[in-house]
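S.K.: any chance you could fold what I've pasted below:
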Amino acid sequence: MENQRSMKSDYSFDLNPGGVPARVYPAHQTDSRKAFSWPTVLFYHGFSSSSEANIKEYRSLSENGFTVIAMDNPGHGRRRHSDFHTRYGPSEIDFKKAFVQDLWASYGELPAVLDSLQKHGAGPRFGVTGISMGGFISFGAALADPRISVVAPILGSPMWEEGNPCSPHLNVNEYPDVAIFSQNGGSDQSVPPDAARLFHMELERRALWKGGSRFVEFDGEGHFFSEAAWMKLWNNVIEWFRENHSA
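M.R.: Below is the predicted model of the structure:
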């Protein structure tokens, strides 16, 4: 059931769009009645984290005129798997299986999330960004629902499953005409940049594709960026949404 629960001093409030726990950070810290009159961006957090993380980034987007829907990823946050540690371990095979299952869960629930947000007055176009696991989800979001018009994956990958024909990295020819800007660390061993780099190269080779593509690889940066590199990366995200996203 959808509900709005507690207002906080930063004007954020809880919401359950499509039954998914989330926290809303209205643009310019306006109150909840005006939150959905601004361009809306869904934000997905990293693995094992929750929507309570990345508050600095939520507020940055809000200050720049975007209402942020801070999502709890499937199996995380307020809907964390009761067997989280067992499900995600101990073997690498177990981890990958659980990780991919939660990615596909995000894909499947997105249309209902957007339906609910539109009933609140948001949309009709939406942006998506996310970090690490949230970056993976961002790649798939544009394939999950045509209302997604701009995406900014951070430290993510379109390669969900190597041999699965539905994995985003194998659907370049079906990828919609969205504005997509991916940023990765050149020395990232957790999520190597190769798949994202190749994805953008293949997108840009499509003669009839009318979307916008940009890829930036930060040389020498791993999965956890230096402060200076992160500031540059995040400023890129803000500019991308400012250039490509309106309500």
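
S.K.: switch to C-alpha atoms for all contacts and neighbour counts from now on
M.R.: Fine.

S.K.: excluding covalently adjacent residues, which one is nearest to residue 41?
M.R.: Distances taken as CA to CA, 6 or more residues apart in numbering place residue 127 nearest to residue 41, at 4.4 Å, with adjacent residues excluded.

S.K.: ok, the one you found - contacts?
M.R.: For residue 127, the contacting residues are 40-42, 148-151, 241, 245, by CA atoms under 8 Å, 6 or more residues apart in numbering.

S.K.: from residue 141, how far out is it?
M.R.: The gap separating residue 127 from residue 141 is 9 Å, by CA to CA, to the nearest Å.

S.K.: confirm residue 195 sits in a helix?
M.R.: Yes: inclusion of residue 195 in a helix is indicated when DSSP: H, G, I helix; E, B strand; the rest coil is applied.

S.K.: so which bits of the helix ranked longest in the chain are buried?
M.R.: As assigned by DSSP state H, the longest helix anywhere in the chain is helix 92-119. By neighbour count on 16 or more other CA atoms under 10 Å, the buried set for helix 92-119 is 95-96, 98-100, 102-104, 106-107, 109-111, 113-118.

S.K.: and residue 228, how many neighbours?
M.R.: 8 (other CA atoms under 10 Å).

S.K.: secondary structure element holding it?
M.R.: Under the criterion of DSSP states H and E, residue 228 resides in helix 227-244.

S.K.: how about this one, so we can line them up?
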Amino acid sequence: MKKVFANATEALDGLLHDGMLIAAGGFGLCGIPELLIEAIRESGVKNISVASNNAGVDDFGLGRLLETRQISKMISSYVGENAEFMRQYLSGELELEFNPQGTLAERMRAGGCGIPGFYTKTGVGTVIAEGKDHKDFDGQTYILERGIVADLAIVKAWKADTTGNAIFRKTARNFNPPAAMCGRVCVMEVEEIVEPGALDPDAIHLPGIYVHRLIQGDHEKRIEQRTLRKREEA
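M.R.: Presented below is the predicted three-dimensional model:
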């Protein structure tokens, strides 16, 4: 099966529709599928629900889809770096389902492994637990969290072979693999695509069985929060 496509628009052809749920990898501005996000913006698809740790910043990453009002719901952990995200949420324009970071990552992983739900102590006694099933195990209360199965997963890897076996670098490894796993279809953008056998099998973070389409592209290396100290005078 051909997995490598020429560009993001071709890779997403036939996969987008209004009202869909998309799982997006990345953490802040690290390891985000920026080329696929831009292609989604250009497609004009609307009323999207997105499961992602956060929405990046106002003019980059998922912030580009908030800017055009294509996202109607976010399932995420963090709002802080995106002013438009906060504005839409506080004004009631955007639905937000808050998840603790570990819970969100596990919901994605569980969905990808065929696990419909799991119990966790995280969030017990908070607004996170409202409306969810409570159960006691060994004298401790746990809440039921449902696995996430998305219509589409969009992720970014450092290297992958043409069959989709992928390696992620550093922080990009935390949400990209579970996001990829939970999509009924997964499209991955990569900095470098190599031939099968070029990657050390023991170094693979995501097996190619989870990846359906691949693109290679150039990526912008943005720094979300730049902190500098003054140069000391000689």
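
S.K.: list the TM-score for the superposed pair.
M.R.: Once superposed, the chains reach a TM-score of 0.33 (TM-score structural alignment, normalised by the length of the second structure), with 116 aligned residues with a CA RMSD of 4.9 Å.

S.K.: what do residue 127 and residue 141 of the first structure both touch?
M.R.: residue 148.

S.K.: quick check: end-to-end length of stretch 112-127 of the first structure?
M.R.: Taking CA to CA, the first and last residues of stretch 112-127 of the first structure lie 15 Å apart.

S.K.: helices and strands around the helix or strand containing residue 203 of the first structure, which ones?
M.R.: Take DSSP H and E as the rule and residue 203 of the first structure turns out to sit in helix 194-205. Packing partners of helix 194-205 of the first structure (3 or more CA pairs under 8 Å, 6 or more residues apart in numbering; DSSP states H and E): strand 212-218.

S.K.: got the angle for the strand it packs on vs helix 194-205?
M.R.: Calculated by axes from the mean of the first three to the mean of the last three CA atoms, to 10 degrees, strand 212-218 of the first structure forms an angle of 150 degrees with helix 194-205.

S.K.: same question for the helix or strand harbouring residue 193 of the second structure: list its buried residues.
M.R.: Assessed by DSSP H and E, residue 193 of the second structure sits inside strand 186-194. For strand 186-194 of the second structure, a neighbour-count test (16+ other CA under 10 Å) marks 186-190, 193 as buried.

S.K.: what about residue 244 of the first structure, how many residues nearby?
M.R.: 15.

S.K.: that one reaches residue 150, doesn't it?
M.R.: Yes: in this structure, residue 244 of the first structure is within contact of residue 150 by CA atoms under 8 Å, at 6.7 Å.

S.K.: overlap in contacts, those two.
M.R.: Shared contacts of residue 244 of the first structure and residue 150, counting by CA under 8 Å, 6+ apart, come down to residue 179.

S.K.: what is the neighbour count of residue 136 of the second structure?
M.R.: When neighbours are counted by other CA under 10 Å, residue 136 of the second structure registers 11.

S.K.: test my guess that it contacts residue 144.
M.R.: No: contact criterion CA under 8 Å: residue 136 of the second structure and residue 144 do not qualify, at 10.9 Å.

S.K.: so what sits against both of these two?
M.R.: The contact sets of residue 136 of the second structure and residue 144 do not overlap (CA under 8 Å, 6+ apart).

S.K.: now the helix or strand immediately after the longest helix of the first structure in the chain against helix 92-119, angle please.
M.R.: Using DSSP H and E, the helix or strand that follows helix 92-119 of the first structure in sequence is strand 126-131. Angle, strand 126-131 of the first structure to helix 92-119, by the same axes, to 10 degrees: 150 degrees.

S.K.: just checking, what packs against the following helix or strand past strand 126-131 of the first structure?
M.R.: Remark: after strand 126-131 of the first structure, the chain's next helix or strand is helix 133-144, criterion DSSP H and E. Here helix 133-144 of the first structure touches strand 40-44, helix 92-119, strand 126-131, strand 148-154, going by 3+ CA pairs under 8 Å, 6+ apart.

S.K.: go again with 7 Å.
M.R.: If you count contacts as 3 or more CA pairs under 7 Å, 6 or more residues apart in numbering; DSSP states H and E, helix 133-144 of the first structure packs onto helix 92-119, strand 126-131, strand 148-154.

S.K.: wait, which of the ones you listed is closest to residue 61 of the first structure?
M.R.: Comparison of these against residue 61 of the first structure by CA to CA identifies strand 126-131 as nearest, at 10.8 Å.

S.K.: count the residues that sit near the nearest residue to residue 166 of the second structure once chain neighbours are set aside.
M.R.: Nearest residue to residue 166 of the second structure, sequence neighbours excluded (CA to CA, 6+ apart): residue 160, at 4.2 Å. Residue 160 of the second structure: 31 surrounding residues under other CA under 10 Å.

S.K.: the helix or strand containing residue 160 of the second structure packs against which elements?
M.R.: Assessed by DSSP H and E, residue 160 of the second structure sits inside strand 152-161. Helices and strands touching strand 152-161 of the second structure, by 3+ CA pairs under 7 Å, 6+ apart, are strand 21-24, strand 166-167, helix 176-181, strand 186-194.

S.K.: what would those look like in JSON lines with distance to residue 41 of the second structure?
M.R.: Converted to JSON lines, those look like this (distance: least, CA to CA, whole Å):
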{"stretch": "strand 21-24", "distance to residue 41 of the second structure": "13"}
{"stretch": "strand 166-167", "distance to residue 41 of the second structure": "25"}
{"stretch": "helix 176-181", "distance to residue 41 of the second structure": "20"}
{"stretch": "strand 186-194", "distance to residue 41 of the second structure": "16"}
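
S.K.: out of those, flag the one nearest residue 216 of the second structure.
M.R.: Across those, closest to residue 216 of the second structure is strand 186-194 (CA to CA), at 4.8 Å.

S.K.: helix or strand right after that closest one?
M.R.: Using DSSP H and E, the helix or strand that follows strand 186-194 of the second structure in sequence is strand 213-216.
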